[in-house]
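K.L.:
Okay, structure incoming, though there's no sequence with it:
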């Protein structure tokens, strides 16, 4: 059996209980060494074989898994954050299915959640933004034209932008092209939940200079939208004493 496990955003205690248990039982671990906190490997058993996929191709990863399967060993494929977001797991699952190898996916805490905790913010503030766009800039890996930064920016929703720290000048231009004002609140979160975590509050127009000033070149999330400032919003109806819910009668409702 192969288990694709979400490692969480960085801090070793933010992996799920299930993920930690699978790591402790694994005979083989293949982990994304360029992104996953190596402290997570402290959970493995002593005789476990460990491979760093940062130096491997898809074919090499599958070859290691095939060998483990032939020896009746259990493999954990350890991905950063939650494997369903930019984890390149579909291509691995297709390869495993083609070979008749069983697998399961163990979800993880995404770095977008880690970034929100670092900023002490809520992405979905009432009367500010009730939607979150998770996307990335087009680079060496293309993005469908209909999913351009500018097209998403036109909605004015909160945006969480992955894998784009090296293109911040172009990112600012695309955000403004789509409708965000240069003074729209933004944040850069470097290595959310790691010991070296760093947060920078800035604006859409100052993303590049803010990253340069703080020597942030990669491994960061960009958060854009008025939810970053948290200045003016409506309180939740769910906890409003005037509001009736399934579980309690609101004081503003007739008796």
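P.N.:
That came in fine, so what should we check first? Just so you know, these numbers come straight off a predicted model, no measurement behind them.

K.L.:
Going by C-alpha atoms from here, please, whenever you check contacts or count neighbours.
P.N.:
OK.

K.L.:
surely residue 154 meets residue 180?
P.N.:
Yes: using Cα atoms under 8 Å as the test, residue 154 is close enough to residue 180 to be in contact (7.4 Å).

K.L.:
Give the helix, strand or coil label for residue 221.
P.N.:
Look at residue 221: counting by DSSP: H, G, I helix; E, B strand; the rest coil, its state is strand.

K.L.:
Name the SS class of residue 159, please.
P.N.:
Criterion first, three-state DSSP; result for residue 159: strand.

K.L.:
Just give me the neighbour total for it.
P.N.:
26 (other Cα atoms under 10 Å).

K.L.:
Need the distance between the two termini of stretch 101-121.
P.N.:
42 Å (Cα to Cα, to the nearest Å).

K.L.:
contacts for it?
P.N.:
1-10, 14-16, 18-19, 69, 80-85, 93, 96, 122-123, 160, 189, 192-193, 199, 221, 227-228, 230 (Cα atoms under 8 Å, 6 or more residues apart in numbering).

K.L.:
Second structure for comparison follows:
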């Protein structure tokens, strides 16, 4: 028996790995984050037990995993995006280790990757940015020392900010001293979903545009000069031999 932490991808049901899809269709038990994983991702399953864990607390989830283990049933534990990024699997894994229940992580397409695809751009361009910072805005969970947005912004790298769109004005204020007011920003609501929306602007005006659009959740904020770069150097990967 194994608990499979499966990354369902950002929303588009075709953006899931072959392995993840196979496990969802064959595991006898499915536990999924219903608020973020579309029903279409579960299409074709033959599970006897399918549980939406959106309203369950950790103890209840672990009890379901423990019961499946006692029955010898594999579990597809389905998370949105990639489970290793803000998937809250760490505390589940800690409990499984204590119970000696085997688990495996199946990677998924990240929200950041879906946003890059939607924007039609590359997040790493020679001479512009060779680093991508994936982070979040501190709300209920505080950030460790040195990981405040202002600390990270000093690198002027491409930045993808999760869980912060309601605080876009404060985020812009933290970033402007490092990136400048005219640094391009994209806010992507539900990337790859049918109702996806994009708001494009600069650090100077993005807060007003997001407020006007009414986006308050389930959005990623992408900041960086790669979003409108033109005069960057070609990479050496496809350079013509001399």
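P.N.:
Cool, the structure landed. Worth saying up front: this structure is predicted, and the values here are computed from it rather than measured.

K.L.:
Show me the helices in structure 2, by range?
P.N.:
In structure 2, the helices defined using DSSP state H lie at 18-26, 58-71, 90-99, 111-119, 149-153, 168-179, 206-213.

K.L.:
Make a markdown table out of those helices and add mean neighbour count and distance to residue 127 of structure 2.
P.N.:
Written out in a markdown table, the entries for the helices of structure 2 read as follows (neighbours: other Cα atoms under 10 Å; distance: least, Cα to Cα, whole Å):
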| stretch | mean neighbour count | distance to residue 127 of structure 2 |
| --- | --- | --- |
| helix 18-26 | 18 | 36 |
| helix 58-71 | 15 | 45 |
| helix 90-99 | 14 | 36 |
| helix 111-119 | 19 | 18 |
| helix 149-153 | 17 | 17 |
| helix 168-179 | 18 | 15 |
| helix 206-213 | 16 | 25 |
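
K.L.:
In a markdown table: these, plus distance to residue 141 of structure 2.
P.N.:
Compiled in a markdown table, the helices of structure 2 are given as follows (distance: least, Cα to Cα, whole Å):
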| stretch | distance to residue 141 of structure 2 |
| --- | --- |
| helix 18-26 | 29 |
| helix 58-71 | 17 |
| helix 90-99 | 14 |
| helix 111-119 | 20 |
| helix 149-153 | 14 |
| helix 168-179 | 16 |
| helix 206-213 | 23 |
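
K.L.:
out of these, which comes closest to residue 134 of structure 2?
P.N.:
helix 111-119 (8.1 Å; Cα to Cα).

K.L.:
For ChimeraX, write a command that selects the buried ones of the contacts of stretch 101-121 of structure 1.
P.N.:
Of those, the buried ones can be selected in ChimeraX as follows, counting by 16 or more other Cα atoms under 10 Å:
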select :1,2,3,4,5,6,7,8,9,10,14,15,16,19,69,80,81,82,83,84,85,93,96,123,160,189,192,193,199,221,227,228
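
K.L.:
ok, and the closest non-adjacent residue to residue 132 of structure 1?
P.N.:
Nearest residue to residue 132 of structure 1 in three dimensions, chain neighbours excluded: residue 158, at 4.9 Å (Cα to Cα, 6 or more residues apart in numbering).
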